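Novice: mind looking at a prediction? Sequence and model below.
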Amino acid sequence: MSSTDQPVLLAAVSVMSAFLLGFQARRVGWSRMKHKIMPPAVNGPPEFERTFRAHQNGVEFFPMFLVVLWASGLFCNEALAALAGLVYIVGREIYFTGYSNSSRGRLPGFYLIIVVLLTLTVTAAGGIILSLLDKYLNIKLFSRSK
């Protein structure tokens, strides 16, 4: 694979999202220190519990995000998938910050995250279906230049 064929945008967004997840884990640690909650305890004041849950939700969604990001980028359009990935990262931060402040505060970020995940899922599925039709049935519904 030549350097021009490498999915550098997908890799960059993946690394950025991993760094965000790591930074949010650090923020959970700061909340632990603030509220004097020693691991492995995960309950305490509502502010800590919301911060902890905000991070856990990010951890829970991370595999799905990476799969649909890469599938969409490889089988549909790398630049559009990467752009959606950046919007996902912003949505994750809005979700985390909002949820840390109040339960209802998570909703704007949550809605943005869901829209991005659905978009990536649809574009990934569409790209995969078109590739399967082309590769195994020699059916080309759209001409794709490479």
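Specialist: Structure's in. What do you need?
Novice: when you work out contacts or count neighbours from here on, use the C-alpha atoms and nothing else.
Specialist: OK.
Novice: any buried residues in the helix or strand hosting residue 11, and which?
Specialist: Assigned by DSSP states H and E, residue 11 falls within helix 8-35. For helix 8-35, the buried set under the neighbour-count rule, 16 or more other CA atoms under 10 Å, comprises 9-10, 13-14, 17-18, 20-21, 24-25, 27-29, 31-32.
Novice: contacts only, for residue 89.
Specialist: Shown here is residue 89, whose contacts under the criterion CA atoms under 8 Å, 6 or more residues apart in numbering are 16, 17, 20.
Novice: at 7 Å instead, please
Specialist: Under the criterion of CA atoms under 7 Å, 6 or more residues apart in numbering, the contact partners of residue 89 comprise residue 17.
Novice: put this next to the previous one:
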Amino acid sequence: MIMAKLTALVTVAAILYIFFLTGRVGALRGKTGVAAPATTGDPIFERAFRVHMNSLEQLVVFLPVLWLSVSVIGDAWSGLIGTVWLAGRIVYASAYMKDPAKRSAGMLITMAATMTLAVVSLIGIGRAFLAT
């Protein structure tokens, strides 16, 4: 039985979001004629590719601190902050596809959520060391 249901749901949603971005990159390869392994050649494809890669880069940091935070602040708070992270990624992607220069708000939302989870996790780890 999964105890951290909301955090698990956010995890699956984040992974499904990455699958969505993967599909968009693949579809745009065909539409724009950017054949693999090329990653340049059409501005729309390049934007989609960067959104996908940046989201993967962020996911690698996000998932560990998301799950570490559950033992410190619980499932509801971790799940809520994880939802904010996912919303930030969506804002980032939407803005980046329209105008890469306007991606900052989404990136700030994403980073704030990740940093919050990281700080909470560090506090929990520190408390665990002090308790022993």
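Specialist: Yep, that arrived. The structure presented is a predicted model; accordingly, all values stated were derived computationally and were not measured.
Novice: coming back round to it: of the buried residues of helix 8-35 of the first structure, closest to residue 60 of the first structure?
Specialist: For residue 60 of the first structure, the closest of the buried residues of helix 8-35 of the first structure turns out to be residue 21, at 10.9 Å, with distances computed as CA to CA.
Novice: closest to the centroid, which residue in the first structure?
Specialist: For the first structure, the residue sitting closest to the mean C-alpha position, by CA atoms, centre = their mean, is residue 65 at 4.0 Å.
Novice: just to revisit the earlier point, distance from the chain centre to the helix holding residue 11 of the first structure, please.
Specialist: Relative to the mean C-alpha coordinate of its chain, helix 8-35 of the first structure is positioned 12 Å out (CA atoms, centre = their mean, to the nearest Å).
Novice: what angle sits between whichever helix or strand comes after it and helix 8-35?
Specialist: Proceeding C-terminally, helix 8-35 of the first structure gives way to helix 46-75 as the next helix or strand, assigned by DSSP H and E. Comparing the axes of helix 46-75 of the first structure and helix 8-35 via axes from the mean of the first three to the mean of the last three CA atoms, to 10 degrees yields an angle of 170 degrees.
Novice: equivalent range in the second structure for helix 46-75 of the first structure?
Specialist: Under TM-score structural alignment, the alignment places helix 46-75 of the first structure onto residues 43-72 of the second structure.
Novice: what is the nearest of the buried residues of helix 8-35 of the first structure to residue 121 of the first structure?
Specialist: The shortest distance between residue 121 of the first structure and any of the buried residues of helix 8-35 of the first structure, using CA to CA, involves residue 10 and amounts to 15.0 Å.
Novice: look up how far residue 64 of the first structure lies from the closest one.
Specialist: Using CA to CA, to the nearest Å, one obtains 14 Å as the distance from residue 10 of the first structure to residue 64 of the first structure.
Novice: great, nothing more from me.
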